[in-house]
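J.: quick one: sequence and predicted model below, then my questions.
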Amino acid sequence: MADMAIDMRNRFVVAAVFAVLVMLWSPMATDMFGVHLPVPFGLRQDIWALVLSLPVIFYSSAIFFTGAVAALRARTLDMMVLVAVGIGAGWLYSLAITLTGGGEVFYEASTMLATFVLLGHWFEMRARGGANDAIRALLDLAPPKAEVIRDGVPVEVPTAEVVVGDLLLVRPGAKIAVDGVVAEGDSEVDESMVTGESMPVHKEPGSTVIGASLNTNGTLRFRATKVGADTALAQIVELVQQAQNSKAPGQKLADRAAFWLVLVALIGGALTFAVWLLAGASFAKAMLFAITVVVITCPDALGLATPTAIMVGTGLGAKRGVLFKNALALESSARIRTVVMDKTGTLTKGEPEVTDVVTAEGYTADEVLRLVAAVERESEHPLAAAIAHHAETLSGTTQLDAEKFENVPGHGAVAEVDGHRVVVGNRRLLDREHIDLEPLAAHRDRLTDSGHTAVLAAIDGTAAAVIALADAPRETSAAAVAELHDLGIEVVMLTGDNRATAERIAADLGIDTVIAEVLPGDKAAKIAELQRDGRKVAMVGDGVNDAPALAGADLGIAIGAGTDVAIETADLVLMRSDPLDVPTALRIGRGTLRKMHQNLAWAVGYNTIALPIAAGVFVPAFGFTLRPEIAAMSMSGSSVIVALNALSLKRLHLPDQHSSAD
């Protein structure tokens, strides 16, 4: 894009210089500004203008003529055809007049027309280059060099030469070159430039690292697992490029409209020429109006209306870790009215957390947790790990050791801790130990009825506490639901979990509708039911069992930390695994579609008004007419307005980014 913009700039500069010279020696300069310069070398004015126009026609305008030939060979009509006809008709007519003895010529009109069109194209390319900042920024993230350990010694090599299986060294403050798995070391890694995650992520042996992320404080050695085009960064760049190069339904409609507009312009130019001749105008005047009609109705703005908006929208999404796979996904996101969200791993963290500790009379939560945690640290059960972790996070809680540990499969565990016999597990374990639960039975029932998992603890044969655990919502889930409500969108939770648990989560987050206890194979059917009501439905999920629903929804949104099959099936990927990015994506989609409509309305409205003016309809009443060069300036200005309006999408108001809750 940069090379094309430079080439367009060079063509414009040459055209501008020679067009100004043609204008200085033209009758228009004398009539309008009183400038009358002697023609060099004793040449006729029209011959001198012909000589000055040659660089403009054969160098600067060559792209229009080659583009027109390519379009005609493809049996289509585009703006290249119109510009070529406008420039070529005026110049060839003038050439014929010059070679047959002289007369009124349009060299200044043809050269100024080429100049203004080239100026418009140069500005458009610069604007589109600005829309592509996201791609360039992503490509610049990858470090050019990497330290590979060869024979026990770090050797600096180009990143392109790193191969799968290489052991790499990453020092504090250095960028990670490729994707891999940590072999040695501990550190915090800033992955925000790739995933959008605002908080550094702790890395230790076995952790995965992403190429282009920044190692902040420790030294890491990691084994390369993906290099080159297989890295996460390369895949992101490819997704964004595919989206920017794809066509939305609105763009396909604009392309068809542009074809017919070119045809109308050519026919309109021919009719304008014929009508003015029949009205008694001179051949030169009729030709002037015809060229003006052809030039001013160039559908350049119409062709730019949606691609520029798509480029800005996808780039804006990429900067926020929201990856649209194609333009259809971008346009579809603007029309969503119902968002269906999977519960586990999407709205929630997908792992249990302690939510309540209810103690019997005579016990404190800290005291019970110290004893229970000592038992649970000996167990491998996920609930045991959650309780132990919760106890460790409480300030002032010292760790105790368990003795005579006994695991009771399916029931819990028993051990001696600090001289006490501690029993941790379910109701059946307490029954086996002949422990009366009655003081805590009501609390246990209340918690289980509200969707919690209740773990019972007894100390020295007495029921001491009920510890409630649940899959906790992500920190941003409630904010995400609130943002969706602000957009007028209904939020539905779809889960295979029991209704009590689902209802509890939904109540905490403010979700409108709960569809619970759904088998994995039935999720797609539930999506279809919602669609049958005429709603445009988005599905947000992360697992293999979500893939059919993601594929069946009008818009499939995959959480970035989800499975490969979910990400592959979805239309949109949230790299940060943050529910708050769902409303962000929909806002970007709505903003992009709004810019498309604005640009299309401008392009159509401009041509509707400009065509009759260019054809001279208002000349009899007002004496108002346009020359081709003014028409070219107007057409180019219209295209630039469209490009700048698309770029204004960068100022779209989006929700504040939060740290995702992993």
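T.: Structure's in. What do you need? Residues are numbered from 1 along each chain as shown.

J.: drop to CA atoms for contacts and neighbour counts, all remaining ones
T.: OK.

J.: once you drop chain neighbours, what's closest to the residue positioned nearest the centre of the chain?
T.: Centroid-nearest residue in the chain, with CA atoms, centre = their mean: G317, separated by 2.8 Å. In this structure, G317 finds its nearest non-sequential neighbour in L323, 6.0 Å apart by CA to CA, 6 or more residues apart in numbering.

J.: check it against this one:
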Amino acid sequence: MQKQSPNLLDKTVLRAAAWLAFKKLTPKAAATNPVMFVVLIGTVITAFFTVQRLFAGQPFGFELATTLLLLFTVWFANFAESVAEARGRGQADSLRSAKRALKARRIKNGNEQNVDADLLRKGDRVRVVQGEYVPADGEIVKGVATINESAVTGESAAVLREAGGDHCGVIGGTKVLTGEFEFEVTADPGHSFLDRMIGLVEGAQRQKTPNEMALTVLLAALTMVFILVVVTLPPMAHFMGVSLDYTMLIALLVCLIPTTIGGLLPAIGIAGMNRALAANVVAKSGKAVEVAGDVDTLLLDKTGTITFGDRQATRFMSAGNAPAVELVNAAVLTSYEDPTPEGKSVLELAEREGYRVPERPVSADYIPFSAETRLSGITLADGTTFVKGASDAITTWADARDIRIPDDLKTLVKEVAQSGGTPLVVATDAQILGVIALTDVIKPGVAERFARLRALGVRTVMVTGDNPVTAGVIAAEAGVDDFVAEAKPEDKLNLIRAEQAKGRLVAMVGDGTNDAPALAQADVGLAMNSGTQAAREAGNMVDLDSDPAKLLAVVEVGKQLLITRGALTTFSLANDVAKYFAIIPAVFAGALPAIAALDFMGLHSPVSAVLAALIFNALIIPALIPLALRGVKLRPMTAEKLLRNNMLVYGLGGVALPFVAIKVIDVLLSLVL
């Protein structure tokens, strides 16, 4: 489920943004934006000239008009940023409602104490029962429960959280619907997940990204160049007999500097983070969203990302001369303590096919699954061991015990793998009994999204613990560019490092503690909200829906941010070029015949030309606010084609529009001047 951002034309948003824009009209706030800071200084100076001429009894219409237009230019620039922030604060208000005065059952020295949630500290152990709210962020260490996380994610469907797995994380402010559990607090007050989310979406903790800072430096340099150009104009004008007062010079300067992109740049960055949050993804910084747009390689787990991840046992296949009933009995015994959906599906398949399954052992030692052994099982009280796992893992296990490998085992494994399923081999400490076929389903539309990413220059790599044959079938059907089969947790880390060594930016998704090193190493690490605290801390993004496929949407949000910034920068710089050739000839045409030849627009007068340019300058910023906040539509195309389209649409459009608009405004002004 996606959060809906407040509508751009929502009256509450606009009122809040308008007031916030006025509050930003301070030197301290304006100083963070060099271009707008120059405009603000110009506003103050022209206001001084206006008052001076008023008290001197001299005409002050041009000075007053210039002051108001400069003021509107700065205010509209602040308004663009304020609208983006106000929309984010609307989302923050819904998150803040999840924070309330909560009580907690803190366990200390074996006793329960009822305390305020604000008194909980990292490391405290807390018990929560059905109907209560989770008082703080933490990880379940005992018990299982279904939890309503709609206050955070917006999704009304309950989620299952339990101890001992990758889905053990809980968030303060969510409600326990059924069950009870004990959890360990992982965040002190003021540093919880909700606290960080609220700070981020309100923009209070937004830092400029490297590209944004580089562009700010470029805009500041261009502004300095135009300041130098304008400073040299008075002696030139005096030499040519043209009268240029200081108000005219300031107006010329503001017309020439890149005010459009300077005013919209902060709004573009904030809007990018808001779009990520609208997709229920919390970016820990604007840099994470931006880097997602530059990603070259996407590492994707097969299960849950490319496929639904709910693999189900669909068939028992005996190997050698093993009786089917023995295979089923062994499969059931190894699945009684298996908490995974696959393990539960084995029991369901046995019952569905009418087998008389053995009773659950009263006294037995369970062999848990691990990424290293890639098998699980059970040892009964009489010493008999039953195991199930990946074919190569069971083969290695059998070889170590001198258990014969049935001749048809490879054929059975290959048959399941070639059909796109996952084979689980079942064995005892006496013989290999056969194969359980697990099948998964590829998510609809995944192949189309991979094709879309490929067109944007992103390479996709599927990482799975399946054997190479199964992995190859799934990879071909899903349309990924490459795959890594029989992967262990450290293989992800090694693959990320190998890709980065080639100069590529890598994104990956994970939810377990064993994913934390790779999430930290990746340039974009998307952690699942339901995952462990280690994974959430290691990643620079958190998906509130815990949907691994969300990484695809994250990359698209980042691409859209970069494309929007590039398009509006191209448009703004093209505007400056057009305004330079529209205004300078109009100002100097009367005194310098050589320049008069360039005055092809035939503007009414130098004053009307400058005022027309200022009016255009002030109006173009609010006109582009919707585009800056919504973003340029993302279309799958190469970087070269994208650059060509930007130059044609926003470059040529940015050059042509000022000539037309300034001429129209000049004609209207000539009627009143």
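T.: Here it is on my side, so go on. Everything numeric in this text was worked out from a predicted model, so none of it was measured.

J.: how distant is the helix or strand hosting the residue nearest to the centre of the first structure from the center of its chain?
T.: Using DSSP states H and E, G317 of the first structure falls within helix 300-319. Averaging C-alpha positions (CA atoms, centre = their mean, to the nearest Å) puts helix 300-319 of the first structure 11 Å from its chain's average.

J.: that helix vs the second structure - mean distance after superposition?
T.: Compared with the second structure after the fit, helix 300-319 of the first structure shows a mean deviation of 2.1 Å (mean CA distance after the TM-score superposition for the first structure).

J.: and the following helix or strand past that helix, which stretch of the second structure?
T.: Remark: after helix 300-319 of the first structure, the chain's next helix or strand is strand 322-324, criterion DSSP H and E. Using TM-score structural alignment, strand 322-324 of the first structure corresponds to residues 281-283 of the second structure.

J.: give me the mean deviation of the matching stretch from the first structure.
T.: On superposition with the first structure, the average gap between stretch 281-283 of the second structure and its aligned counterparts reaches 2.8 Å (mean CA distance after the TM-score superposition for the first structure).

J.: by contact count, what packs against the lengthiest helix in the first structure?
T.: The longest helix of the first structure (DSSP state H) is helix 581-614. The helices and strands touching helix 581-614 of the first structure, judged by 3 or more CA pairs under 8 Å, 6 or more residues apart in numbering; DSSP states H and E, are helix 283-296, helix 300-319, helix 327-333, helix 477-486, helix 628-647.

J.: relative to helix 628-647, how tilted is that helix?
T.: If you take axes from the mean of the first three to the mean of the last three CA atoms, to 10 degrees, helix 581-614 of the first structure sits at 170 degrees to helix 628-647.

J.: quick one: helix 581-614 of the first structure to chain centroid distance?
T.: 19 Å.

J.: next: stretch 550-560 of the first structure.
T.: With CA atoms, centre = their mean, you get 15 Å for stretch 550-560 of the first structure.

J.: stretch 656-671 of the second structure aligns to what range in the first structure?
T.: Using TM-score structural alignment, stretch 656-671 of the second structure pairs with nothing in the first structure.

J.: doesn't G465 of the second structure lie inside a strand?
T.: No. Assigned with DSSP: H, G, I helix; E, B strand; the rest coil, G465 of the second structure falls outside any strand and is coil.

J.: so it touches D491, yeah?
T.: No. Using CA atoms under 8 Å, G465 of the second structure is not in contact with D491; the gap is 10.4 Å.

J.: all helices of the stretch 451-600 of the first structure, in order?
T.: Under the criterion DSSP state H, counting those that start in this stretch, the stretch 451-600 of the first structure contains helices at 477-486, 499-509, 523-532, 547-552, 564-569, 581-614.

J.: among those, which is nearest S94 of the first structure?
T.: helix 581-614 (20.2 Å; CA to CA).

J.: mean per-residue distance, the closest one versus the second structure.
T.: So helix 581-614 of the first structure averages 1.7 Å relative to the second structure (mean CA distance after the TM-score superposition for the first structure).

J.: would you mark the buried spots in that helix?
T.: Neighbour counts over helix 581-614 of the first structure (16 or more other CA atoms under 10 Å) mark 581-596, 598-600, 602-604, 606-607, 610-611, 613-614 as buried.

J.: okay, the angle between the longest helix of the first structure and helix 300-319?
T.: With the same axes, to 10 degrees defining the directions, helix 581-614 of the first structure sits at 170 degrees from helix 300-319.

J.: what element comes up after helix 581-614 of the first structure heading to the C-terminus?
T.: Next along the chain after helix 581-614 of the first structure, taking DSSP H and E as the criterion, comes helix 619-622.

J.: neighbours around S94 of the first structure, how many?
T.: By the criterion of other CA atoms under 10 Å, S94 of the first structure has 24 neighbours.
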